[in-house]
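K.L.:
build me a model from this:
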Amino acid sequence: MHELKEKIRKIFNKTNDWYAGVFKLGMWLSRAKKYFPNSNNTIIRWYDEIIAYFDNGTNSGMVEGINNKLKLIKRSSYGFRNFENFRIRCLLNWHFIY
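P.N.:
Take a look at the predicted model:
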């Protein structure tokens, strides 16, 4: 099981080609079906989104971080008089000129 876990990590860290990534992921799914049935079903359910990673190598981590930061600012901004003050606070957080 440890070997399979490391294999999928290697697939995402080392594979740059879309075709190779899809092929390797398919091979991993066939081997891991017995040991990781829940993960296997999840990967199959989200297959299109997962193989999109091999197209450009990006994920939604940056956007999720921005959304989290905006929620934190929103939570601390209950005293703001209007939306413009909230907007300025958000822009200042990322050093944008307002």
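K.L.:
alpha carbons only for contacts and neighbour counts from here, please
P.N.:
Noted.
K.L.:
how about the helices in the chain?
P.N.:
Listed from the start of the chain, the chain has helices (DSSP state H) covering 2-14, 18-32, 37-45, 47-51, 53-56, 61-75, 83-93.
K.L.:
now show me the structure for the sequence below, then we'll compare the two:
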Amino acid sequence: EKQKSKLNSVLEVSPTLAKMHALKEQFRQIFETTKSWGDSITQLLDWMYDARSYFPKSLGTMVRWFGEIVGYFDGRTTSGTVEGINNKLKLIKRLGYGFRNFSNFRLRSLLNWHFSISSP
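P.N.:
Take a look at the predicted model:
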């Protein structure tokens, strides 16, 4: 309740920020509630038109990746898990600078996700 109160007071002071916040919530709602692929794309395009003056850089990115973004509506899946795994592996690689061989890197990676470790 305290955070909602703070948010409301900020939104009252800045109409631009209030509009940006409303657009953000509308964007989230498109991805959470729409069921039909066609309706999703229509709503997303309408949102992009409304948001063009508030989020110009974000819209440029969305235009470049529109096919991939719209792909979410086919099966409601993302590549977030794979991206997270790749990010974790890069971190392990950076932290393991100086590993003498690949099997040490492999061991460290498998231990991170609690996989059983067997000899190669």
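K.L.:
could I get the TM-score for this pair?
P.N.:
Overall, the chain-to-chain superposition scores 0.80 on the TM-score scale (TM-score structural alignment, normalised by the length of structure 1); 98 aligned residues with a C-alpha RMSD of 1.9 Å.
K.L.:
quick one: what's aligned to Lys6 of structure 2 in structure 1?
P.N.:
The alignment leaves Lys6 of structure 2 without a partner in structure 1, by TM-score structural alignment.
K.L.:
look up how far Trp65 of structure 2 lies from the spatially most central residue of structure 2.
P.N.:
Computing the C-alpha centroid of structure 2 and ranking residues by C-alpha atoms, centre = their mean puts Gly80 first, at 7.2 Å. The span separating Gly80 of structure 2 from Trp65 of structure 2 equals 15 Å under the rule C-alpha to C-alpha, to the nearest Å.
K.L.:
quick one: furthest residue from the center of structure 1?
P.N.:
In structure 1, Arg81 marks the outermost C-alpha relative to the chain mean, sitting 34.8 Å out by C-alpha atoms, centre = their mean.
K.L.:
wait, isn't Ile73 of structure 1 in contact with Cys90?
P.N.:
Yes. Proximity of Ile73 of structure 1 to Cys90 meets the contact threshold set by C-alpha atoms under 8 Å, at 7.2 Å.
K.L.:
could you find the closest non-adjacent residue to Glu57 of structure 1?
P.N.:
Actually, residue 57 of structure 1 is Gly. It isn't Glu. Counting by C-alpha to C-alpha, 6 or more residues apart in numbering, Gly57 of structure 1 lies nearest to Asn16, which is 7.8 Å off, once chain neighbours are set aside.
K.L.:
just give me the match in structure 2 for that neighbour.
P.N.:
Residue correspondence, TM-score structural alignment: Asn16 of structure 1 in this structure matches Lys35 in structure 2.
K.L.:
how many residues are close by its match?
P.N.:
Taking other C-alpha atoms under 10 Å as the neighbour definition, Lys35 of structure 2 ends up with a count of 13.
K.L.:
all set now, cheers.
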